[in-house]
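Enquirer: next comes the sequence, and after it the predicted model I'd like to discuss.
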Amino acid sequence: MLALAFAGSGVLAQDAKPNVLAPVVVTAERRAENIKDVPVSVSTIGGETLDVLNSGGEDIRFLSGRVPSLNIESSFGRAFPRFYIRGYGNTDFRLNASQPVSLIVDDVVQENPILKGFPIFDTDKVEVLAGPQGTLFGRNTPAGVVKFDSVAPSQKAGGYFNGGIGSFNSVNLEGAYTVPLNAQWSTRVSAQVQHRGDWVKNTFAAGPTQDLEGYDDSALRGQLLYQPSRDFSALLNLHARDLSGSARLFRANIIKKGSNDLVDGFDPKQISIDGKNEQRVNTSGTSLRLKWQLDGLALHSITGYETVRSFSRGDIDGGYGAAFAPPSGPGTIPFPSETADAMRGHGQFTQEFRVESTAAGPLKWQGGVYLFHEDYHIDSSSYDSLGGGAQTGLTTTRQKNDAWALFGSVNYELSPVLKLRGGLRYTHDKKDLATDPDPSLDASNGLSTNTSDSKVSWDLSGTYALTPEANVYARIATGFRGSSIQPASPFGAMSSAGPESTTSYEVGVKADVFDRRARVAFSLFHYDVRDQQLTAVGGTSNLTRLLNAKKSMGQGIEGTVEAYLADNLLVTLNGSYNLTKIKDPGLAVGVCAACTVLDPVNSSGQALIDGNPLPNAPRWIGNVTVRYGVPAANGGEYFVFTDWSYRSSVNFFLYESKEFTGRSLLTGGLRVGYSWANGKYEAALFGRNITNQIRVTGGIDFNNLTGFINEPRTWGAQFKAMF
């Protein structure tokens, strides 16, 4: 009767009774377990909810706010998402930026921020693991992990097609099919094609780019499984992405002075710029996962290779002309700024060997070694918008990053109701960066440097079963992120930030209640970050530099409730409260040229940021989904699905100001449809951001009150077939 329904906080599947929640299986500890037994905050998204969120053609940012404490934003549009878990993330927009939230796709880390934008399609589920996850996962996980698992080939032929059309001439097509080749071999091919027409018009007639915000984004994945017996399997994965379209649109002077409101008469469908806007991303990769099942042991080998080429060019000042070269606007344009960043020659290689115990008994363990190598070139260009877009500068930087780690964990069942876990990891991380000499560069700190960091991370947790349906847990964990380097530019000297380390404390409860008609999970947490890497951007001198805060902290509460309120009415609620603070009395950063600064300012005109919240860290995140189905004849069902996501205001930068504080954002979706033939076919109408709430979601602070906005309202129709 009730078709597959997945909640934002956990996967709900049809059971023998339609009003009973099926167990949620996750791999947060690198082995399949019931989510209730994992002693850490874990959220999952899958199935129908992914279909609903993806229906409007949004990129990976559609996951933002869909589970507790998760925020995602980007100043590159579809190409460069930045993740924050419990308020802990990184605003660095450079192509060699590292992030404390790791994205892992099919067991392979996607380290470069451009790789993190790979589309979500034919995905079994998404797991969001609160950090630190510094023991079992490979790279930069002090804030947590976002983990994707693709649907794998099997010996059962079948697949699906999902197609939709919508506003702005958008077309979204997705499909997959599994073919068993014989008793030992099977393959699965999946693909996604997304198109949106340009919907923003450039009112500056002489601008080189007149129509904007459209894109063509396609991705392909092929998998080949060889499994001659239960004792061995080999899974080969090939994948690629091709994106072309608009870079992020920066809009000059759209924030009302003295507030965080949009200016009167703001029209999201218009912009006035004299610079060129374009974006291209090409990624490809492969992985090979091998598994041997021996007597009491399982051996795992995971080999991955990823490469990316990208080019993104935009008008950073967000307007046309300049105060000294009229005409200019909208508003004051102190000076023109048009730049581009390109990634070329990129390659990432990873290798993991892991041994896992599989014998029965109270003791379970696993351990292994992890290797990482990345090498790439970055080209940063500048252009003269007033001189026909001629290139005026080019800076080329090469970075190499090598790391290795040894890790292990032990699980021990002290009694049928008390289980303990502990883990240990040693990591060594080395970076080398060099920029080609150029007279325009600020070489006061040199043009090359290297870092070398080592750290031991650990975690200890325990789970106690109050009843067979309810567990309480406690966890202490540490995390680590290696040093970061920012190359020299014409606007500032090379800078670096030393390694950061994290210690987290968490307690929680997870339970199935009311005869599995409902599921609840709640957690309390506190974390401290020592020497947190921060990025100070903009200011009156147009500088971008890395720095370390002596300490920062975060604490809060998270909760999830999902329940059948009636046999055909499924409701999920989840939310979080996160209080974050920078704790460094002497730390000061440059401030905006045209905004109202709220922090105390030192004698050098810099803002003292002690006590400020971390950037892009909303205190409140809430999400609700409601699905109601009405059974019909011959295995049919009419259904309504609505989802609403809320995040409270955020601070865009390290300093606080009235203008660059993003207002709270509430977005809602609606899906109405009919499925038939026991869920084999489905047709639906949908809307995303149905209230058309427009908010400034980020800014450029060195020039004027320039910002960028969220995605517009979209309507559409969708058809899905299973075969």
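Expert: Good, I have the coordinates.
Enquirer: rest of the way, CA atoms for contacts and neighbours
Expert: Fine.
Enquirer: just want the most central residue of the protein.
Expert: F83 (4.2 Å; Cα atoms, centre = their mean).
Enquirer: show the contacting residues for the residue nearest to F204 when sequence neighbours are not counted.
Expert: Leaving out its chain neighbours, the residue that sits closest to F204 by Cα to Cα, 6 or more residues apart in numbering is S272, at 4.9 Å. S272 makes contact with 202-204, 251, 318-320, 329-330, according to Cα atoms under 8 Å, 6 or more residues apart in numbering.
Enquirer: format those as CSV; extra columns: neighbour count.
Expert: Output for the contacts of S272, formatted as CSV (neighbours: other Cα atoms under 10 Å):
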residue, neighbour count
N202, 19
T203, 15
F204, 18
R251, 27
G318, 30
G319, 27
Y320, 30
G329, 20
P330, 18
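Enquirer: let's bring in a second model and compare:
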Amino acid sequence: MRKTLLMMTASLAAMAAPAFAQAVPAEVEAASPEDAEQAGGIGVIVVTAQRRAQNVQDVPIAIAAIGGEGLQEAGVRDPRDLTLLVPSLSMQAGTAATTTSLFIRGVGIGDFNSNTTGAVGVYVDDVFLGANAGKLFNIFDSEGIEVLKGPQGTLYGRNTTAGAIRFSSRKPTNELTMNASLLYGRFDEVHLEAGVGGPIVKDVLKVRVAGLYNRRDGTTLNRVTGNHVNDIDIWAARGIVDFTPSASALLRLSVHGGANRGGARQFQHRGQGIDFFGNPAFLPDGTPLDGLGYADTDDDIYAGDYDIEGQERVDVFGASLTGEFNIGDLTLTSISAYEKVNRSTIEDTDTSPNDIINALYKDRPRQFSQELRLASGTGDRISWIVGGYYFHDKLTTASYYDLLRDLRDPTAPMNGFDPANSIGLLRYPYEQKTTSLAAFGQADIKLTDRLTATLGLRYSTDKIKFDFSSFFDEEGFIVPLVDINDSRRFKDLSWRAALAWQGDNILLYASASKGYNSGGFAGGAATDPLQLQPFGSEKLFAYEAGFKSDLFDRRLRFNASAFYYDYRDLQVFVFDTSATVPVQRKLNAGNARILGFEAEVTAKPVEPLELFVAASILDSEYKDFSGLAGSDFDGNKLVNAPSLALSAGATLTLPVGENGTVRAHVDTSYSSKIYLYPDNLPGNAVGEHAQLNARLAYKPDGKFEIALWGKNLTGTKYLTALFPVITQDQLNYNDPKTYGVQVSFSF
């Protein structure tokens, strides 16, 4: 594999000569008069990844940046869609419509439970979002998205090992602006997004209000009822008020809310080929059955037999107050934020017409965070940022599983309630409180006019209190199982050191950094205290070198990086299937290593045409991982770590008439085979797959636009998640082919 990796690295480097472009142009602006003179070239992308406005080509970090117009053109509506544009970003769908697990460069964890923060930090307007179910409501009226790859331990709120995704909403301006977009598509999808903003008192008080409504009929037929499930029904809104009492002060209040009233995920069914007595159970053609002899045999992943049509009820509210104050050459920033989510999901867990297992997931996370930063000016040889961060989260859950109801004997006492054989209502309520404190600092030191050293440190402490109980419950008859009240404190020192050399059109950089993700407690159903043993913190030591270049009067942009990850005590989420009821486990898997290479090539060979290609190559393996029941996973690939992932496409813009334009965009993505669990079993693998998306737009006057669009035009089908349950597996697949029309305007 390493020889193959080196050969592909050389091949991708040779691709710099042809004309290709970065995934979907990000929001741009001229950074200098020289840039303005090169207006025919690739635009300058401005990011704030290091808490300062910088040209992305001057930042010694691997970043994928996509602007607001680019998000609309690519049909990006939540973090899951970003995986089609950023090859190193992958996802694993959760058990609910509004949850997902994100991975960057093969680093992440596929735990869908409510108390999981994950290895990828998600930020909206610099506010970290902790609740899984609350991360998909804020991605509208967007200025752009930045995907920061690798540990971001020295500058970001909750330290994460994989990286960070930063969403920025559109802010109020001193001029009246308005934009709206109405999309209609297959399955009667309606997606309406609009925003309006402007001055209340010029230069003193500005406001912007934006909203989103998205509904879609179900894409999956329930053959039991004739209804279509996996429908969407979401709304969200945001209001931002900027108060500028003087030239040196800004206060920004942001309030947002939203709700999901759509369907819960309805999965596909796959029997495990075993009955409830441990005997083989197969159809004559070899199709595996579940414990009650059912199999879904039509090979249609958009149809199933469901006795329960699950529903999801999610309500989200949040507010933040940001203050920026200029004190001489210093800038003081304060961000106070509050977020709450109420979630209730009813799920047909067994994905069959039988009543083997169904679930209610109910949780209420509440979080408060406070960040303070003091930053120097950028004119001196040393520029620095220091700060502190406080985060408190309280999560209350009241979830349960209704187990094996079809096996109950209604003539027996308590209607056949039998906890000894896992027949009954298994409740597992718990409360978890997390308190995090951190102090951090980073300095850029100009060793020469072209050579800059970066040094950063962060000390973090996380205290987690966990109060868990589980019991079988039937009409008030209680059989207690587990009762745990425990707490743990985790501490760590993260750091970053980098050197960057800035030439006229090129940046060379090398860095070493350490990231940290705190330990904690598993949040799934448990019938044995051993399942709730705390797991430790994971640490990632990252070593990276790369370059960023703008060539041929900024007609060609070629960025590349190579990295090595020393991944220690990594956290993994697995299922122990040795018992009748699969048991969730979260534990430390020992060590792993990841060797990778990435390249992004962007070009504008002629004025109307932009082309792009981006590639990610990973060679990953567990180095020291003894799995459950003595199994040995050493040498296996990490989960959600494709050996090769690609994104590519083109945009052609042609004038029509005096002021009109026609814009044609097409993009495609590819991923090689990945594994969903550390065992690397063929049945737990996602085969290689590719998708094709396209958009054709006509803009007659620069303000109004009408477009035809299509996503997954080839109708590609692939797994996005797999979870074992009682004698069957639930399989989650991607959305089918969709297409439609979109009308937009702005002024």
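Expert: Nice, I can see it. Being a predicted model, the structure only gives us computed values, none of them experimental.
Enquirer: and the TM-score between these chains?
Expert: The TM-score (TM-score structural alignment, normalised by the length of the first structure) is 0.90; 680 aligned residues with a Cα RMSD of 2.5 Å.
Enquirer: hmm, back to that, tell me which of the contacts of S272 of the first structure are still there in the second structure?
Expert: Retained in the second structure: 202-204, 318-320, out of the contacts of S272 of the first structure (criterion both residues aligned by TM-score structural alignment, their matches' Cα atoms under 8 Å).
Enquirer: identify the farthest-apart pair in those residues.
Expert: T203 and G318 (12.4 Å; Cα to Cα).
Enquirer: common neighbours of these two, please.
Expert: Common neighbours of T203 of the first structure and G318, using Cα under 8 Å, 6+ apart, are 272-273.
Enquirer: so what's D406 of the second structure closest to, chain neighbours aside?
Expert: D355 (5.3 Å).
Enquirer: and for L540 of the second structure?
Expert: Using Cα to Cα, 6+ apart, the nearest residue to L540 of the second structure is Y567, at 4.5 Å.
Enquirer: can you tell me what the one you found aligns to in the first structure?
Expert: Alignment note (TM-score structural alignment): Y567 of the second structure maps to V529 of the first structure.
Enquirer: wait, isn't its match in contact with K551?
Expert: Yes. Judged on Cα atoms under 8 Å, V529 of the first structure makes contact with K551 at a distance of 5.5 Å.
Enquirer: buried set for the helix ranked longest in the second structure?
Expert: When the second structure is parsed with DSSP state H, its longest helix is helix 2-14. Across helix 2-14 of the second structure, burial judged by 16 or more other Cα atoms under 10 Å covers 5, 9, 12-13.
Enquirer: how much space between whichever residue in the second structure pairs up with S272 of the first structure and V224 of the second structure?
Expert: Superposed on the second structure with TM-score structural alignment, S272 of the first structure falls opposite D305. D305 of the second structure sits 5 Å away from V224 of the second structure, going by Cα to Cα, to the nearest Å.
Enquirer: tell me how many other residues surround the closest residue to V417 of the first structure other than its chain neighbours.
Expert: Counting by Cα to Cα, 6+ apart, V417 of the first structure lies nearest to A465, which is 4.8 Å off, once chain neighbours are set aside. By other Cα atoms under 10 Å, 19 other residues sit near A465 of the first structure.
Enquirer: host element of A465 of the first structure?
Expert: strand 448-467 (DSSP states H and E).
Enquirer: which strands or helices does that strand pack on?
Expert: strand 418-435, strand 470-481 (3 or more Cα pairs under 8 Å, 6 or more residues apart in numbering; DSSP states H and E).
Enquirer: which of the ones you listed sits most buried?
Expert: Ranked by mean neighbour count under mean count of other Cα atoms under 10 Å, these are led by strand 470-481, which reaches a mean of 23.
Enquirer: what span of the second structure is that strand aligned with?
Expert: By TM-score structural alignment, strand 470-481 of the first structure lines up with residues 506-517 in the second structure.
Enquirer: outside of that stretch, which residues touch it?
Expert: Counting by Cα under 8 Å, 6+ apart, 57-58, 60, 119, 151-153, 159-161, 492, 494-502, 537-550 sit against stretch 506-517 of the second structure.
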